[in-house]
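**Q** Predicted model, plus sequence, below.
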Amino acid sequence: MAYVIASPCIDVKDGACVKCCPVDCIYEGERTLYIHPDECINCGICVSVCPTEAIFHEEELPEAEVLFAAVNREFFDTGVSALGSPGGAGDVGKSACDHPLVVARPPKAIS
């Protein structure tokens, strides 16, 4: 089981989690960030720095956010971003796409 980035990250993407991840497993989409479930080592450092409290252990996702476990997994499948398992976000850079569920969400008004 891995950590999961849920809906509070959409249209925010603070990035503190990306900077502190020791294994570089947090990837950037157009509107949100995604944790690669096969690369995450479950250290939890990202949880402690997330200002939007968008990161949860997969087993502790709030009921309204459970679908984001699949969103984080499916983002890396060939049907969404086609990233597969690149072994580190730093070399990949920002993806020009997002999971269809994220795309379907109305944009957040950021103040």
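**A** That came in fine, so what should we check first?

**Q** from here on, contacts and neighbour counts on C-alpha atoms
**A** Fine.

**Q** Going by contacts, tell me the helices and strands next to the helix ranked longest in the chain.
**A** Looking across the chain with DSSP state H, the single longest helix is helix 67-75. If contacts are counted by 3 or more C-alpha pairs under 8 Å, 6 or more residues apart in numbering; DSSP states H and E, helix 67-75 sits against strand 3-5, strand 33-35.

**Q** And the contacts of that helix?
**A** Here helix 67-75 makes contact (C-alpha atoms under 8 Å, 6 or more residues apart in numbering) with 4-7, 34-37, 58, 80-83, 98-99, 101.

**Q** returning to what we had before: could you dump the helices and strands packed on helix 67-75 into CSV with distance to residue 75 and mean neighbour count added?
**A** Conversion of these to CSV gives the following (distance: least, C-alpha to C-alpha, whole Å; neighbours: other C-alpha atoms under 10 Å):
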stretch, distance to residue 75, mean neighbour count
strand 3-5, 12, 28
strand 33-35, 7, 28
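
**Q** closest to residue 106 out of those?
**A** Smallest distance to residue 106 across the helices and strands packed on helix 67-75 (C-alpha to C-alpha): 16.5 Å, for strand 33-35.

**Q** ok, second structure coming up, stack it against the first:
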Amino acid sequence: MPYVVTDGCIRCKYQDCVEVCPVDCFYEGETMLVIHPDECIDCGVCEPECPAEAIVPDTDPRAERWAPINAKYAAIWPNITDKGPVPDDADAWKGVPDKEKFLFSAEEM
């Protein structure tokens, strides 16, 4: 049972989760992170570290929409093993509902 990053991460990308992950299963896109489902060991240490509360177990109803997105982009995006810079406007995006439409930047579309 892997954990899943949901749309709460979009435009926030705090990356506190990356620092505690023992298996380095996070992958980084321009606007969010995802978890590789085959690499996640279901330890759960990442979930409470996320200030945006964007990480959920795959049994959570919110994960249904985001599990396939995590799997798809974990195969494409680069692996991240260290916390990088947080977007300057991350706090402004924290808690904004329905951020899926911001998954990609204009440059990625």
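**A** Noted; the coordinates are in hand. Worth saying up front: this structure is predicted, and the values here are computed from it rather than measured.

**Q** what's the TM-score here?
**A** After superposition, the two chains reach a TM-score (TM-score structural alignment, normalised by the length of the second structure) of 0.69; 87 aligned residues with a C-alpha RMSD of 2.4 Å.

**Q** on that earlier part again, looking at the helices and strands packed on helix 67-75 of the first structure, spot the one closest to residue 27 of the first structure.
**A** Comparison of those against residue 27 of the first structure by C-alpha to C-alpha identifies strand 33-35 as nearest, at 5.2 Å.

**Q** measure the residue nearest to the spatial centre of the first structure to residue 48 of the first structure for me?
**A** Taking C-alpha atoms, centre = their mean as the criterion, residue 34 is the residue nearest the geometric centre of the first structure, at 1.8 Å. Between residue 34 of the first structure and residue 48 of the first structure the distance is 16 Å, computed by C-alpha to C-alpha, to the nearest Å.

**Q** Same question for residue 61 of the first structure.
**A** 16 Å.

**Q** Over to residue 38 of the first structure?
**A** Look at residue 38 of the first structure and residue 48 of the first structure: by C-alpha to C-alpha, they are 21 Å apart.

**Q** cool, residue 60 of the first structure as well?
**A** Distance of residue 60 of the first structure to residue 48 of the first structure, computed by C-alpha to C-alpha: 15 Å.

**Q** tally of neighbours for the aligned partner of residue 75 of the first structure in the second structure?
**A** With TM-score structural alignment as the criterion, residue 75 of the first structure lines up with residue 73 in the second structure. By the measure other C-alpha atoms under 10 Å, the count of residues near residue 73 of the second structure is 17.

**Q** Also residue 102 of the second structure?
**A** 13.

**Q** Helices along the second structure, start to end?
**A** Under DSSP H, the second structure gives helices at 16-20, 63-74, 90-93.

**Q** residues of the longest one that come out buried?
**A** So that's helix 63-74 of the second structure. Judged by neighbour count (16 or more other C-alpha atoms under 10 Å), helix 63-74 of the second structure contains these buried residues: 63, 66, 67, 69, 70, 71, 73, 74.

**Q** chain center to that helix, what's the gap?
**A** Centroid displacement of helix 63-74 of the second structure relative to its chain, using C-alpha atoms, centre = their mean, to the nearest Å, is 10 Å.

**Q** Stretch 74-87 of the second structure too?
**A** That offset, for stretch 74-87 of the second structure, works out to 9 Å (C-alpha atoms, centre = their mean).

**Q** what does it contact?
**A** Under C-alpha under 8 Å, 6+ apart, the answer for stretch 74-87 of the second structure is 11-16, 18-19, 24-29, 34-36.
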